[in-house]
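Chemist: give me coordinates for this.
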Amino acid sequence: MRHIIIGFFLLAIQFLSFSQDDENPVLWSHEVNKISDTEYELIIKGDIYEGWHVYSQFTDEGGALPSEFTFSKVGEEFELVGGTEESKTVKEYSDIFEVEETFFKEEAIFTQRIKLLNPSTKQVKVNLFYQVCKEVCIPADVDFVFSLDGSEAVVDEIVLDEKSKLLTSNLKLDLKNKALLSQGQENIGSGSNLWVIFALGFLGGLIALLTPCVFPMIPLTVSFFTKHSKKKSKGIANALLYGFFIVLIYFLLSVPFHLFDSVDSQILNTIATNVWLNIIFFAIFMFFAFSFFGYYELTLPSSWANKMDAASSKIGGVLGVFFMAITLAIVSFSCTGPILGGLLGGTTLAEGDVAMNLTAGMTGFGVALAFPFALFALFPAWLNSLPKSGGWMTTVKVVLGFLEIALALKFLSNADLVGHWGILKREVFLGIWILIGLLMTLYLFGVFRFPHDGPKAKLSKGRIIVGAVSAIFSLYLVLGLANVTSLKLLSGFPPPDFYSIFEKESDCPLGIDCFKDFDTGLAYAKENNKPILLDFTGWACVNCRKMEENVWSEPDVYEILNNDYVLISLYVDDRKELPEEEQFNFQYDSGRIKRIGNIAQKWGTFQDVNFNAVSQPFYVLLSPDLEVLNTSIQNTDANSYKVWLEEGLRAFEKKVISSNP
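Modeler: The predicted model follows:
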């Protein structure tokens, strides 16, 4: 079970790391053989790049994804004669999935016989879903059209009907003064945010150093370099190189995510707010948490570490040091994996470019992990000052387990908000967090224990201090639940105030009247001759909640929002389907077609096409006749936001005066 979940997590990451635009390592072709007037043989052939392999239809369950065929109009125009036959396959045992996998190397050939039920059938359409793997796995699908009479096969094309043409046109705004949007754009945190995430990654690396998977490795590794080198300078150089390679490895783990740049501009938001992906993250972090509690050990296949260790011993030199660094990354995975998982999940909650955030966080993590190896190599005498390994490291793991559960709940909350399930309302979410805090407090004060805890001993000062902090935090949550305090320190993590088990007058932030449809809000603004605050937001957007709860709640800002602007809040992660009459095919200026089937697709595309932006929160000030009144703005402080709103009002007043001399 352990390897299945690890493997599933790795496959999910691999899936997210590749776009359909990347070069596919399989070249497909197809042909048809006529057997009789009513029977044909359909042949699909794939030439597979060297080192890659495609999985069979019959590979064991619980492993990689099998190839699957979907035949259109089976039972209407033709029937299948037997199953789809395959060419020669290879079988190998997978350490990750613990099953025997069946796959093709170099070439895959599939053959399917069919018998016509309708003599007038001229072509047969087949879809093949498959997975091709090397160091990574790419799931893909391909369509084939077999011509049975030798004529040219016709592939269905998406054609814009009149409704799609009209709605495509309606989604594109005729903005006036559009150039103002990007002039001096206020985006506090775009650069500094990366440093914050780097610092959080660094903190995660420091925490990982205190775990039993990493901490004992510090003196052993440093001693190896300093004692097994003929020259002291050589040992120090190797230790520094070892630290550099650790940083490089964790940096490289983030590189595949930058391939998202070639995909649809809303793909990162789609991934971060996808209901099922958030549920998967919830399950993974819960699994990580119970590994920290000591109920099972989370490890990568031992053969990986053995191969890397053997390579480092055999090769030696710079390359040998590199393989030693990889070995550390593998053997420490049981402790670093859950922390890295939290880092991966946290980047989807942060503002800005997810790939850049992940790179900053992973690099910070690697720097922290490498730091002591380099430091103690330079000053080996300091090794004597290191505390001894002991039960305190187990306590660190358990505390991390509780934090993993708290983070897991955030992903479940994202799915609940986006899916509009109404399960984790704000009060329920806070109640569970209070319970987590109380349990952690009781554990730290020795009220109960976990399977891997050592003999009961006197509580250390550090454990008492952390327990007291946990108790204070739990009390803070209780006061917030009772509305005694505002919980501003947690803005963005609990569900918004209006997502409550108690009936609220408004489902808009802070009870401000808002519109969740642009056309409706625009009509109201025209009728009342008021400027528009266009708010691109999301149910699962942490920084949107921070702005609403920390900035919009300020009395001066709230008064302006409530009295002077028409607020239009467009949720770019709302997966609710549009009514059928509002669904359409949107055509970009490049000619690319995109299906608009739900609210998220509509407003995400609307933001991208009109404002060349895909991040949230994102604010724009417009007049009722669609003139841009000020630069766009994103995550900022209350004073800057107030000044920005006031400048927009002055611009609108000047416009009104000039049009009514």
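
Chemist: only C-alpha atoms for contact and neighbour calcs from this point on.
Modeler: OK.

Chemist: which stretches of the stretch 1-150 of the chain form helices?
Modeler: 2-16 (DSSP state H, counting those that start in this stretch).

Chemist: all strands in it, in order from the N-terminus.
Modeler: Assigned strands in the stretch 1-150 of the chain, in chain order: 26-34, 39-48, 53-55, 68-71, 78-86, 90-94, 99-105, 107-116, 123-133, 137-147 (criterion: DSSP state E, counting those that start in this stretch).

Chemist: which positions in the second one come out as buried?
Modeler: Neighbour counts over strand 39-48 (16 or more other CA atoms under 10 Å) mark 39-48 as buried.

Chemist: the first one now?
Modeler: Of all the residues in strand 26-34, those buried under the rule 16+ other CA under 10 Å are 26, 28, 32.

Chemist: one more, please, to line up against the first structure:
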Amino acid sequence: MRKLLVLLFGLWFAINLQAQTDAEPSVWSHQVNKISDTEYELVFKGQIMEGWHVYSQYTAEGGSLPSEFTFEGAGKDYELVGKTEESETIKEYSDIFEVEETFFKGEAIFTQKIKLLKQDVRQITVNLFYQICKEVCIPKDELFQVSLDGDSFVAEDKQVDAASMTKAAALKLNLKNKHLLNQGDLSEAKEKSGLWMIFGLGFLGGLIALLTPCVFPMIPLTVSFFTKQSGQKTKGITNAILYGFFIVLIYFLLSLPFHLFDSIDSQILNTIATNIWLNLLFFLIFIFFAFSFFGYYELTLPSSWANKMDSASTKVGGFLGIFFMALTLAIVSFSCTGPILGGLLGSTTLAEGNVATNLSAGMVGFGLALALPFALFALFPAWLNSLPKSGGWMTTVKVVLGFLELAFAFKFLSNADLVGNWGIFKREIFLGIWIVLFVLLALYLFGFFRFPHDGPKQKLSVGRRFVGVLSAAFGVYLILGTFNFTNLKILSGFAPPDFYSITKSENDCPLGLDCFKDFEEGVAYAQEKNKPILLDFTGWACVNCRKMEENVWSDSKVYPLIKDEYVLISLYVDDRKELPQGEQFDFQYESGRIKNIATIGQKWGTFQTINFNAASQPYYVLLSPNLEVLNDAVQYTDVEAYADWLRSGLEKYQLSMNK
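Modeler: This is a model prediction of the structure:
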């Protein structure tokens, strides 16, 4: 139970953790020092990635979990001589647990002396349980098979053949000035703003959910219950605020399973944005959500769940009773909130950064927007009189949401097409579908057709006409953009890239630039032309990659630099094309894990991880033709910063040439 609580605390504070692909945050090894025929010294050494830390065996109780060794056979085959000794540690007070914690950074070394009780014992099994933390804490187990004779022990049954080892070795670059890669911070502000953007999207989704028939009528009823049934005004306000807090808590708790998945494999959630079948599944789910908003059927959780929660709130009473009331609201309103939450999940998979963290931020924003009215109207009950009456306008809100769900659905279908390189869902086709959707939405709002759950036909309201005009205007904007009368920069990352076009099939590089899709070919060309390299780790389904290309690369301060001064090498880490059979191989990471490299994306994703210790896209590196790092690596940033970065790299390259 304590381990679970510590993990949950870590998840709550995980706001900046960058997902890592296959690069373990710690790598362990062991050695044996023979003291005598019966005495040995066992040394366990962990190399800890920068920014992470591992807790000592002797960290204070009541804080984070200590490291724990289990020596199998101790007391029977051998005995432990003294305590397990540790290398230098760091002590720091924890505001979370209010204790002074002890931990390792950079390196952890544990030393344990043993004395044999049986002379024939030649191998010892040792298990290490530990937490490795970087704002979020991941519990891990390390198994050591220690040979007292000094023989090596292979943990995995699978062996890497010589051909695979040769291909794997070719991926490792001999980079010069590699220390420069981690000195930049151009992306930090963008990453933080991205998290706030997801929170804002969640908050906006919650505000929209408030306007639906499942939630809006419950506001005055619930507030009246708390203010009138509690006996005292102060108690009623307190209960309403507590009710709102529990709403936020419930939606935050819904995101926790995604953190647990993420702690097992940090890329489980990120694969949603690049896996063909998952994108197709999301496409079908969003179509299903859309038609529920159109009134053809209703999504509901089992009514027995709501009945049980409602009954529990009455029986239990007090704080727990209010919690069950909030849970009842979440269940009853699912038919309206479910599709919106589905859209929130979809948007987090397309955003930069840790998907689980993004989802938590969005869920908290969503819950906060739902909770605020209950607290505010309890504090100011006179405001209830200004609330509009329930009516047909709420059905209109659901239909508008249905059209937005359809538009979002085709984004996932576009992802599948891009990653699969099908060449079917080109930019013009995608835009054509969106044009049809927003024109249909405008026609609906102007009353040209109706859906099954629409009430009697009434005079169009000012608000409905206004949204209809906006929808029609957006449709016209899309038409102009399709025929290149205007740019569609506000759709950067949503529509397929400009080069993925019916009319521009001769060049599949961004903005018509010349680029290489193979690293070695690009380096050879750079050496021939004596030009520096812009190494671009990107993805077909990477939203922020498209934003950078269409908003930053296209700028007059940036485009000429890339076009004329650099050799562009774009490596797509989500490319699902299979490598030729002769180029496929097994790659063994330092942790001992073996991964089969069968696709182009797997090759370049592994290439990025082992050389640059990074997994996110976009990720840009400036190199000289002889693989000298010219500047810090950057990710999603703005025009000015990116242009300065390119110019700085070019100046350093020219200086090195003049030496």
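
Chemist: before we move on, the earlier item: could you dump the strands of the stretch 1-150 of structure 1 to CSV with distance to N635 of structure 1?
Modeler: Formatted as CSV, those follow (distance: least, CA to CA, whole Å):
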stretch, distance to N635 of structure 1
strand 26-34, 44
strand 39-48, 47
strand 53-55, 45
strand 68-71, 46
strand 78-86, 55
strand 90-94, 46
strand 99-105, 48
strand 107-116, 52
strand 123-133, 40
strand 137-147, 36
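
Chemist: highest average neighbour count across these?
Modeler: strand 53-55 (a mean of 26; mean count of other CA atoms under 10 Å).

Chemist: distance of L298 of structure 1 from L626 of structure 1?
Modeler: Using CA to CA, to the nearest Å, L298 of structure 1 is found at 56 Å from L626 of structure 1.

Chemist: of the two, give the one with the bigger neighbour count.
Modeler: Shown here are L298 of structure 1 and L626; by other CA atoms under 10 Å, L298 has more neighbours (22 against 17).

Chemist: in contact with that one, which residues?
Modeler: 2, 288, 291, 333-335 (CA atoms under 8 Å, 6 or more residues apart in numbering).

Chemist: what's around K654 of structure 1, how many residues?
Modeler: Neighbours around K654 of structure 1, by other CA under 10 Å: 12.

Chemist: isn't K595 of structure 2 up against K603?
Modeler: No: counting by CA atoms under 8 Å, K595 of structure 2 stays clear of K603, with 10.5 Å between them.

Chemist: which one's more surrounded, these two?
Modeler: Shown here are K595 of structure 2 and K603; by other CA under 10 Å, K603 has more neighbours (24 against 15).

Chemist: and the more buried one, that one's in a helix?
Modeler: Yes: counting by DSSP: H, G, I helix; E, B strand; the rest coil, K603 of structure 2 is located in a helix.

Chemist: and it, how far from A168 of structure 2?
Modeler: K603 of structure 2 is 9 Å from A168 of structure 2, by CA to CA.

Chemist: what's the burial count for P257 of structure 2?
Modeler: What P257 of structure 2 shows, counting by other CA under 10 Å, is a neighbour count of 11.

Chemist: any idea how far it lies from L7 of structure 2?
Modeler: Taken as CA to CA, the span from P257 of structure 2 to L7 of structure 2 is 12 Å.

Chemist: kindly report the same for L280 of structure 2.
Modeler: 33 Å.

Chemist: could you do D265 of structure 2 as well?
Modeler: 15 Å.

Chemist: pick out whichever of these two has more residues nearby.
Modeler: Neighbours were counted for D265 of structure 2 and for L7 using other CA under 10 Å; L7 has more, 22 against 15.

Chemist: sec struct for that one, please.
Modeler: Strictly by three-state DSSP, L7 of structure 2 counts as helix.

Chemist: contacts only, for it.
Modeler: Contacts of L7 of structure 2 (CA under 8 Å, 6+ apart): 136-139.

Chemist: same deal with F244 of structure 1?
Modeler: A370.

Chemist: host element of F412 of structure 2?
Modeler: Assessed by DSSP states H and E, F412 of structure 2 sits inside helix 392-420.

Chemist: tell me what that helix is packed against?
Modeler: helix 276-293, helix 334-350, helix 427-445 (3 or more CA pairs under 8 Å, 6 or more residues apart in numbering; DSSP states H and E).

Chemist: if you set the cut-off to 6 Å instead, what comes out?
Modeler: With contacts defined as 3 or more CA pairs under 6 Å, 6 or more residues apart in numbering; DSSP states H and E, the packing partners of helix 392-420 of structure 2 are helix 276-293.

Chemist: show me what stretch 350-367 of structure 2 is in contact with.
Modeler: Under the contact criterion CA atoms under 6 Å, 6 or more residues apart in numbering, stretch 350-367 of structure 2 has outside partners 18-19, 198-199, 202-203, 205-206, 247-248, 251-252, 255, 258-259, 348-349, 543.

Chemist: that's all I had, so thanks and see you.
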